[in-house]
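Trainee: could you look at this predicted model? Sequence included:
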Amino acid sequence: MAANVEIYTWSTCPFCIRAKALLDKKGVEFTEYCIDGDEAARGKMAQRANGRRSLPQIFINDQHIGGCDDLHALDRTGKLDPLLV
């Protein structure tokens, strides 16, 4: 069973695009919440992300992973793939 991956994004955010590109490269299916200008949705995201309001915010199996740099750091250290299975 594949992991449940969720990512909150803005459509033109370069960090969001970079994070999605890594997930795509790994063949990971994910649910994207594009919250362009939607402050209510951003508030909900921040609640899930321990107050973090920057984008993207990424969750794997309801565990908060963090943003783009956090996702790439997990990948570099070999800790991302085990989370995705």
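Mentor: That came in fine, so what should we check first?

Trainee: use CA for all of it now, contacts and neighbours both
Mentor: Will do.

Trainee: all strands of this protein, in order?
Mentor: Assigned by DSSP state E, the strands in the chain fall at 5-9, 31-34, 57-60, 63-66.

Trainee: mind putting these in JSON lines, distance to Gly51 and mean neighbour count included?
Mentor: Shown next, in JSON lines, are the strands of the chain (distance: least, C-alpha to C-alpha, whole Å; neighbours: other C-alpha atoms under 10 Å):
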{"stretch": "strand 5-9", "distance to Gly51": "14", "mean neighbour count": "22"}
{"stretch": "strand 31-34", "distance to Gly51": "17", "mean neighbour count": "15"}
{"stretch": "strand 57-60", "distance to Gly51": "11", "mean neighbour count": "23"}
{"stretch": "strand 63-66", "distance to Gly51": "11", "mean neighbour count": "16"}
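
Trainee: before we go on, here's another structure to hold up against the first:
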Amino acid sequence: MPKIEIYTKFTCGYCARAKALLDAKGASFEEFEISNGGPKREEMISRAHGRTTVPQIFIDGRHIGGCDDLYALEADGRLDPLLAA
């Protein structure tokens, strides 16, 4: 299973959708809750090349993007190969 990391905020609907898709795929992930800012938020911004919105998703260190990007991968049939790696 690949290492999946997702940066989220508590009341974020897009975060909930992204996590629901990963859950439906049976993919385990490490979640970093950054509602209160701090070092993890700064880490996310750095890793996501300046993006400040959540969620920001990484699979095996590769920046996937946000919720819409994750669903686009799914629609294109490119998410399952990433999750099978």
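Mentor: Structure's in. What do you need? On a predicted model such as this, the values are computed, not experimentally measured, just so you know.

Trainee: can you pull the TM-score for these?
Mentor: The TM-score (TM-score structural alignment, normalised by the length of the first structure) is 0.95; 84 aligned residues with a C-alpha RMSD of 0.8 Å.

Trainee: returning to that earlier point: take the strands of the first structure and write them to a markdown table, including distance to Gln47 of the first structure.
Mentor: Formatted as a markdown table, these follow (distance: least, C-alpha to C-alpha, whole Å):
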| stretch | distance to Gln47 of the first structure |
| --- | --- |
| strand 5-9 | 12 |
| strand 31-34 | 15 |
| strand 57-60 | 11 |
| strand 63-66 | 11 |
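
Trainee: of all those strands, which lies closest to Lys25 of the first structure?
Mentor: Closest approach to Lys25 of the first structure among the strands of the first structure is made by strand 5-9 (14.2 Å; C-alpha to C-alpha).

Trainee: mean shift between the closest one and the second structure?
Mentor: Here strand 5-9 of the first structure, set against the second structure after superposition, deviates by a mean of 0.2 Å using mean C-alpha distance after the TM-score superposition for the first structure.

Trainee: can you tell me how far Gly43 of the first structure is from Ala3 of the first structure?
Mentor: Gly43 of the first structure sits 24 Å away from Ala3 of the first structure, going by C-alpha to C-alpha, to the nearest Å.
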